[in-house]
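[1] kindly return the folded structure for what I paste below:
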Amino acid sequence: MKRQLFKTGNCTVLSLPKEMLDSLGVKNDDNLMVELDKPNNRLVISAVEKTMAGNVDEEFAKQVNDYIEKYRPALEDLAK
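    Sure thing, here's the model as predicted:
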């Protein structure tokens, strides 16, 4: 797909169509990884893997969520 660069302020911008962003699973204000593949004269753009704060183990986070769902009424009573 051919795209044209344009200048805004001190930056040069490459706009990407919504369909392309959707296929990457990203939206405005998400971070992207941009890498230069110099031997092939290419820019490689990929979605940044979304991680939990502090690199929390996903299995542990699932267990915490399960616990909260199971004991939500009691936890809400304790929070009063």
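[2] CA atoms for contacts and neighbours, from now on please.
    Fine.
[3] for the residue nearest the centre of the chain, helix, strand, or coil?
    By Cα atoms, centre = their mean, the mean C-alpha position of the chain lies nearest to residue 50, the distance being 4.7 Å. When states are read from DSSP: H, G, I helix; E, B strand; the rest coil, the local structure at residue 50 comes out as coil.
[4] what are the ranges of the helices in the chain?
    Secondary structure of the chain (DSSP state H): helices at 18-24, 58-70, 72-79.
[5] how about the ones you listed in JSON lines, adding distance to residue 33 and mean neighbour count?
    Conversion of the helices of the chain to JSON lines gives the following (distance: least, Cα to Cα, whole Å; neighbours: other Cα atoms under 10 Å):
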{"stretch": "helix 18-24", "distance to residue 33": "12", "mean neighbour count": "11"}
{"stretch": "helix 58-70", "distance to residue 33": "22", "mean neighbour count": "11"}
{"stretch": "helix 72-79", "distance to residue 33": "38", "mean neighbour count": "10"}
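[6] another for comparison:
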Amino acid sequence: MVRKIFRLGNSLVVSLPKDILDMLGLDEGAEVSVEIEWEQRRIIITPAGLALPGVNEEFAR
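    Reported below is the predicted structural model:
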């Protein structure tokens, strides 16, 4: 999926389609975790609170 970055006030924003947000159970105001994979130049956005495969939940706290 290709999305554009646009300016909203003093911020730059990437919007997500409603059908994707619905599939993830996200709505305006929901918290997400943003991770950067520098070597692959990748941004990963995950709903906050979801367990990540291979990550010990106690360690993540």
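[7] between the two ends of stretch 15-34 of the second structure, how far is it?
    For stretch 15-34 of the second structure, the first-to-last residue distance is 14 Å (Cα to Cα, to the nearest Å).
[8] now stretch 31-47 of the second structure
    Stretch 31-47 of the second structure has an end-to-end distance of 6 Å (criterion: Cα to Cα).
[9] ditto for stretch 1-11 of the first structure
    OK, stretch 1-11 of the first structure end separation, Cα to Cα: 22 Å.
[10] same question, stretch 29-48 of the first structure
    Using Cα to Cα, the gap from the first to the last residue of stretch 29-48 of the first structure comes to 12 Å.
[11] picking up where we left off before, need the helices of the first structure in CSV (columns: distance to residue 4 of the first structure).
    Written out in CSV, the entries for the helices of the first structure read as follows (distance: least, Cα to Cα, whole Å):
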stretch, distance to residue 4 of the first structure
helix 18-24, 15
helix 58-70, 40
helix 72-79, 52
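[12] these: which one's closest to residue 39 of the first structure?
    In terms of Cα to Cα, the element of those nearest to residue 39 of the first structure is helix 18-24, at 24.4 Å.
[13] just give me the mean distance for the closest one relative to the second structure.
    Here the mean offset of helix 18-24 of the first structure against the second structure after fitting is 1.0 Å, by mean Cα distance after the TM-score superposition for the first structure.
[14] who touches that helix?
    Contacting residues not belonging to helix 18-24 of the first structure are listed as 27, 46, 47 [Cα atoms under 8 Å, 6 or more residues apart in numbering].
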